[in-house]
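Colleague: could you look at this predicted model? Sequence included:
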Amino acid sequence: MSLVVRARRVVLPDGERAAAVHTEDGVVAAVSGFDDVPAGAVTLADDEVLLPGLVDSHVHVNEPGRTEWEGFATATRAAAAGGITTIVDMPLNSVPATTTLEALRAKREVAAGQVAVDVAFWGGAVPGNVEQLRPMHEAGVVGVKCFLLDSGVPEFPPLDDAGLRAALAELASFDGLLVAHAEDEEVIGAAPEPGGASYAAFLASRPPAAEETAIGRLVSATRDTGARSHVVHLADGGALPLLRAARAGGVRVTVETCPHYLTFAAEDVPDGDTAFKCCPPIRESAHREALWAALEAGDGGQPVIDMVVSDHSPCTPELKRLDVGDFGLAWGGIAGLQVALPAVWTGARARGIGLAEVARWMSAAPARLAGLPGKGAIAVGKDADLVAFAPEERFTVGRLEHRNPVTPYAGRELTGVVRRTWLRGQEADGSPLGRLLDRGGR
């Protein structure tokens, strides 16, 4: 199959320009001038920009075991509708959790034949499974996830400091990657108990110091073992100096944040609206602005935060406890996979940041983190994953493809509409065109 798509604005690794993207057998074969096209080429509308397909390296699909929360068919349809052509599935909240080679095989078996975009997998690091880390790595997981406090599900317990260091030492022996939910159990244990409809009370129950303490532990263990680590879903602007110093000192640690931390602020969260509950929590606007600044630049012009990914973590409406609006009882997780791109673009556009930077945060950087060299850019030899995006069109968030579209984005006006998505040169229309990927993109 061959496809040629041209646009007056194409986001390429070296900048944005008019171009034609030629594909053969699902791969970008050439990038030529706008007029250098055969008959039958697809020409985007004047208000559309051609982006690389996005890579979301933080998605909780939950299948098997909790498929009523989300599943591979619904999650990947939502991804395709949002311009995301590759997701990486987290090892929880499925049952079994992906903490053994056997569980990884079970997850791949249930995903096969029903994914609308490409899917890769994280493994999990939990107490007692150090011997499973290398086999899972060799079987193709892109890395392993751990929690430094209670994960909320019993089948995925946290690592203490000894367990964290043992996992990092094992991963360092084959240059594997550890990604960590970094909040500290003791700091949270000393904070007020969450409960009731007050968002301020919930926020006080998970203070910024919980992130800073846990990140400090992770940085120390990463430095001592020489391993690679990654901080997921950073919400606390106060942790940025620590991370900046660690990176400047040669510690191999990378960082992500999420669209909801860049979009919302604690001051604006209505009491009782548990659709906003996530952990770590959406913090005050000062934290949000610090995260935006850290995406753009740090000391020496280098960003401190590398990427933006969804942390799509849905559940059933009943578990969100919207009936009582109790933040202490509700499941913590944001459903936002399908609207991740317009949510980030809305904020970036308002701050004068261009689409090239958004593509770096949401495509190139997560592809690099996950070790997927065929993804992340419109370039010769890469997969022909393309998105026609209308950056000035506004819409109000309504129907979503998620299985349980309880989301804080409901009814919110965003800017930027995904009009078409191609996966390896084929129209990504929600049908099961996706592949299951190993690390390296095989």
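Modeller: Okay, I see it.

Colleague: CA atoms for contacts and neighbours, from now on please.
Modeller: Fine.

Colleague: residue boundaries of the helices in this structure?
Modeller: Under the criterion DSSP state H, the chain contains helices at 72-81, 101-111, 130-138, 161-172, 185-190, 199-205, 208-225, 240-248, 259-263, 285-296, 317-320, 340-350, 355-359, 365-369.

Colleague: show me the contacts for the residue nearest in space to the middle of the chain.
Modeller: Centrality entry for the chain: nearest residue to the mean C-alpha point is V309, 2.6 Å, by C-alpha atoms, centre = their mean. Applying C-alpha atoms under 8 Å, 6 or more residues apart in numbering to V309 gives the contacts 56-58, 256-259, 340, 362, 366.

Colleague: now rank the residues you listed by neighbours and give me the top one.
Modeller: In terms of neighbours by other C-alpha atoms under 10 Å, the contacts of V309 top out with S57 at 32 neighbours.

Colleague: doesn't V88 make contact with it?
Modeller: Yes: using C-alpha atoms under 8 Å, S57 is in contact with V88, at 4.5 Å.

Colleague: and here is the other one:
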Amino acid sequence: MATLFRSRRVVLPGGVREAGLLVGGDGRVARVLEAHELLDPAHAAGPHLQVEDLGELVLMPGVVDSHVHVNEPGRTAWEGFSTATRAAAAGGITTIVDMPLNSIPPTTTKANLEIKLEAAKGKVHVDVAFWGGVVSGNQRHLKDMVEAGVVGFKCFLCPTGVQEFSSASVADVEEALKELQGTKSVLAFHAEVDLPDVEPPQKDKARKYQTYLNTRPPLMEVTAIRKVAELCQQYKVRCHIVHLSAAEALPIVRNAKARGNQLTAETCHHYLSLASENIPDGATQFKCCPPIRNQKNQEHLWTALRSNVLDMVVSDHSPATADTKRLEDGNFLEAWGGIASVQFGLSLFWTAASERKFTLTDVAKFLCHKPAKLCSLERRKGHIAEGMDADFVIWDPEASFVVDPSAIHFKNKITPYLNKTLKGRVIRTIVRGKTVYEVGKDFPAPQGHLILLSNDMQSN
């Protein structure tokens, strides 16, 4: 039976308006019905129609979070496919893209990708796609992974924090870019480099956030992003900056785009919602790499979003256990650098964005369409149109809620957002026409798909 989802606030590519979305048995949008057609939906869409009238609730494309560390297999005490995708579903996310590191083995060969696929099978509540990784010496494996269906590759220009995934030298990166020429794939960069003249940290002040912040100055990002922009121009391969935090690097991105280079950049919810001035001593749940910087820096990031210098906003969900986060002693220098937030991205973004007069259309652009496009998923994901997967989030932008640990679905309830009041409550999440989350109800059995790119999905 076909289902018609109707709302007075549907976020479509042309704006927000009253509309109906007819979903067929194949889990795709069969038709977009305009307001006048909703006066007699059975006539417009046919008999035997199930109608879901959502009233004033917003009906938006499902969020695509292209930067999530699931950590399975190998570090399932930190996270796993079941818990990560349940949390994603509760946050209105319909597709996540899993990062190649922190799992054991990392996704650096086709064989390792197959191990990860086997680990994920039957566990995912939303659709899941996969990044491959570039490390020293694995360049000959990249084309095999492209053919196997990864969305692209990630590399680190500085130490990663895990033994299994080495950083890549400039020579390694250049070899990778040569391999990727002509493939339509993308190379994403953790864009920080070690600097020789950074002052040694004051270990006796390890509980002070400023002590950690001083170890990762903006110049680490500026130096790395300048090199990425040069490589992007030289090799004519799509390049992407993950989790940009330093506003000083924004002119490099702006100028690279102005020259016509295929360079994109993301920032994260924590950089847009949190500021270094407000981080308490010992609160290592706030530690991430690159670090959260000050309020002035944050406002520059918002301006860069408005001007399209930054393309998208993602979670960089990087959870860890209490011992690796050093919660007991609050040592910022030794704690794992990562923030868990995949469940709250939509609400975090809307809480801050609505104060700055961003619109619902902006939310769909930065959280749905642009991440889907980065990962070559835009023919199926990220916006609402006929033929697209029926991936929706139904949410109330006027409603607020308090982040309570009892309602957190990711594995370790360690997050800087505990007890914070957020605006924008997810009511229901739909993947391929099926409800995967509804507030106040138990989760249904996992219904997500594992996505491997095929040639017809790659349109970049």
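Modeller: Structure received. The structure displayed is predicted, hence computed values, not measured ones.

Colleague: TM-score of the superposed pair?
Modeller: Comparing the two superposed chains by TM-score structural alignment, normalised by the length of the first structure, the resulting TM-score equals 0.96, with 435 aligned residues with a C-alpha RMSD of 1.3 Å.

Colleague: before we move on, the earlier item: any common contacting residues for S57 and V88 of the first structure?
Modeller: Common contacts of S57 of the first structure and V88, defined by C-alpha under 8 Å, 6+ apart, comprise A370.

Colleague: before we move on, back to that, would JSON lines of the contacts of V309 of the first structure with distance to A246 of the first structure be doable?
Modeller: Output for the contacts of V309 of the first structure, formatted as JSON lines (distance: C-alpha to C-alpha, whole Å):
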{"residue": "D56", "distance to A246 of the first structure": "25"}
{"residue": "S57", "distance to A246 of the first structure": "23"}
{"residue": "H58", "distance to A246 of the first structure": "23"}
{"residue": "E256", "distance to A246 of the first structure": "15"}
{"residue": "T257", "distance to A246 of the first structure": "17"}
{"residue": "C258", "distance to A246 of the first structure": "21"}
{"residue": "P259", "distance to A246 of the first structure": "24"}
{"residue": "A340", "distance to A246 of the first structure": "29"}
{"residue": "M362", "distance to A246 of the first structure": "23"}
{"residue": "P366", "distance to A246 of the first structure": "20"}
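
Colleague: now the spatially closest residue to D26 of the second structure that is not a sequence neighbour: how far from P73 of the second structure?
Modeller: Leaving out its chain neighbours, the residue that sits closest to D26 of the second structure by C-alpha to C-alpha, 6 or more residues apart in numbering is R432, at 7.8 Å. With distances defined as C-alpha to C-alpha, to the nearest Å, the gap from R432 of the second structure to P73 of the second structure amounts to 26 Å.

Colleague: show me what the residue nearest to the centre of the first structure aligns to in the second structure.
Modeller: With TM-score structural alignment defining the correspondence, V309 of the first structure maps onto V314 in the second structure.

Colleague: list the contacts for L386 of the first structure?
Modeller: Each residue near L386 of the first structure by C-alpha under 8 Å, 6+ apart is listed here: 50-53, 83, 378, 421-423, 425.

Colleague: let's see that with 6 Å instead.
Modeller: L386 of the first structure is in contact with 51-53, 421-422, counting by C-alpha atoms under 6 Å, 6 or more residues apart in numbering.

Colleague: with E185 of the first structure instead?
Modeller: Taking C-alpha under 6 Å, 6+ apart as the contact definition, E185 of the first structure lies against L149.

Colleague: any idea what it aligns with in the second structure?
Modeller: Under the pairing rule here (TM-score structural alignment), the equivalent of E185 of the first structure within the second structure is D194.

Colleague: and V426 of the second structure, how far is that from L452 of the second structure?
Modeller: Separation of V426 of the second structure from L452 of the second structure (C-alpha to C-alpha): 28 Å.

Colleague: for the corresponding residue of the first structure for K296 of the second structure, which non-adjacent residue is closest in space?
Modeller: In the first structure, the position corresponding to K296 of the second structure is occupied by A286, as judged by TM-score structural alignment. Nearest-residue entry for A286 of the first structure: G237, 7.7 Å, with adjacent residues in sequence omitted and distances by C-alpha to C-alpha, 6+ apart.

Colleague: contacting residues around the closest residue to H269 of the second structure other than its chain neighbours?
Modeller: Nearest residue to H269 of the second structure in three dimensions, chain neighbours excluded: S315, at 5.9 Å (C-alpha to C-alpha, 6+ apart). Counting by C-alpha under 6 Å, 6+ apart, S315 of the second structure makes contact with 268-269, 342.

Colleague: likewise for R293 of the second structure?
Modeller: Residues near R293 of the second structure by C-alpha under 6 Å, 6+ apart: 275-276.

Colleague: with P446 of the second structure instead?
Modeller: By C-alpha under 6 Å, 6+ apart, the contact set of P446 of the second structure is 123-125.

Colleague: who touches the counterpart of L231 of the second structure in the first structure in this structure?
Modeller: With the correspondence set by TM-score structural alignment, L231 of the second structure lines up against A221 in the first structure. For A221 of the first structure, the contacting residues are R165, by C-alpha under 6 Å, 6+ apart.

Colleague: look up how far D161 of the first structure lies from A221 of the first structure.
Modeller: Plainly put, A221 of the first structure is 8 Å away from D161 of the first structure if you go by C-alpha to C-alpha.

Colleague: count the neighbours of R399 of the first structure for me.
Modeller: For R399 of the first structure, the count of nearby residues is 9 (other C-alpha under 10 Å).

Colleague: so what's it closest to, chain neighbours aside?
Modeller: Computed as C-alpha to C-alpha, 6+ apart, the closest residue to R399 of the first structure that is not its neighbour in sequence is P405, at 7.8 Å.
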